[in-house]
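>>> Okay, predicted coordinates and the sequence, questions at the end:
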Amino acid sequence: MRYTAPLLIGLLYVTLMSLLPEPHRRRVNAIMVAGAGAAYLSGGGLGGWEFAFTAVATWVAYKGLDSWTFIGVGWLLHTAWDVVHHLKGHPIVPFAHDSSFGCALCDPVIAVWCLAGGRRPWERRRGTDEFPGAGRSPLRTAGTTVKE
């Protein structure tokens, strides 16, 4: 259960967040990663480094307002911070000794989803409008035909 529960919590997070429509889903996730970045601030046991990490996480979360990639990076940064706290600092939940370890397992699940674009897992992947010309032959342009 030590390993399974955090992974299931990550999957539950992805499922619940997927219920939100875009662009709200991305913005809420940016706020969540900002909050995660400040989770250890009041007692993580690493002194001034807690403030430095919170500043970096806040900047990454701000960039995440417009980018799923930055949100994913923010979750990966928080994963690393969880590992540091598990090994050297205080746990994220003071009365649960392995809570930082569990968070370090949960966060990469969320990060992978975010780095994949934060799409709803149950929807088929559609073409993206990021590259509107993708998939078209360079020989076929609007209004012209190719003679063979």
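Nice, I can see it. Numbers count the residues shown, from 1 in each chain.
>>> Could you use CA atoms for every contact and neighbour count after this?
OK.
>>> If you count neighbours, what's buried in the lengthiest helix in the chain?
In the chain, with assignment by DSSP state H, the single longest helix is helix 68-87. Of the residues in helix 68-87, 68-79, 81-86 count as buried by neighbour count, 16 or more other CA atoms under 10 Å.
>>> Same check on stretch 55-71?
So stretch 55-71, judged by 16+ other CA under 10 Å, has buried residues 57-58, 60-65, 67-71.
>>> Next one for the comparison:
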Amino acid sequence: MQVMTYVAPILIGVLYALVMSLIREPDRRRRFNAIMVAGAGAAYLSGGGFGGWEFLFAAAVTYCAYRGLESWTFIGIAWLLHTGWDLLHHYKGNPIIPFAHDSSLGCAICDPVIALWCLRGGPSLISLVRRRTARAQ
């Protein structure tokens, strides 16, 4: 496997958190992310390889996303659930993007990066960088 198979998904997760940092808080960023993870939870429905289990998984993530409207923790949990589902799909050979063999693996690497950001409360990475830059000067 190439290094970029592992590095690119991490960078995508960081980029996701950075772009989401442009959405102002309070509430808007969290609620938008709850909607995003709900969509991710349904990503395998059209071609998933686990039959009816795909619906059960989508329901579990939807529940977490609903709770995530008021809690960053539930959004983080939903991304971690998606990570596990990505791994199952990768090992089964049924990737999220049918023509991209390692797409579920990439998603399984990216999702925990997003989950960690969510479990930290979805802080603005832009503000964090600005504060550190100001302290360094």
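Nice, I can see it. Note that the structure is predicted; figures quoted are calculated from it, not measured.
>>> quick one: TM-score?
The TM-score (TM-score structural alignment, normalised by the length of the second structure) is 0.88; 124 aligned residues with a CA RMSD of 0.9 Å.
>>> mean shift of the helix or strand following the longest helix of the first structure relative to the second structure?
Next helix or strand after helix 68-87 of the first structure toward the C-terminus (DSSP states H and E): helix 99-115. Here the mean offset of helix 99-115 of the first structure against the second structure after fitting is 0.2 Å, by mean CA distance after the TM-score superposition for the first structure.
>>> And Ile110 of the first structure? What does it align with in the second structure?
Using TM-score structural alignment, the equivalent of Ile110 of the first structure in the second structure is Ile114.
>>> Pick out the residue nearest the middle of the second structure.
Asp111 (3.8 Å; CA atoms, centre = their mean).
>>> Just to check, that residue is in contact with Leu81?
No - using CA atoms under 8 Å, Asp111 of the second structure is not in contact with Leu81; the gap is 9.2 Å.
>>> related to what we said a few turns ago, any idea which element the residue nearest to the match of Ile110 of the first structure when sequence neighbours are not counted lies in?
Closest residue in space to Ile114 of the second structure, ignoring its immediate chain neighbours: Gly13 at 5.4 Å, by CA to CA, 6 or more residues apart in numbering. Counting by DSSP H and E, the element that carries Gly13 of the second structure is helix 4-20.
>>> Tell me how many other residues surround Thr53 of the second structure.
No, residue 53 of the second structure isn't Thr; it's Trp. 12 (other CA atoms under 10 Å).
>>> Which residue in the first structure aligns with it?
Looks like Trp53 of the second structure aligns to Trp49 there (TM-score structural alignment).
>>> what helices or strands is the helix or strand where Thr54 of the first structure lies leaning on?
Per DSSP H and E: Thr54 of the first structure is located in helix 48-64. Secondary structure elements in contact with helix 48-64 of the first structure, counted by 3 or more CA pairs under 8 Å, 6 or more residues apart in numbering; DSSP states H and E, are helix 24-37, helix 68-87.
>>> That one vs the second structure, mean deviation?
Aligned to the second structure and superposed, helix 48-64 of the first structure gives a mean residue distance of 0.4 Å (mean CA distance after the TM-score superposition for the first structure).
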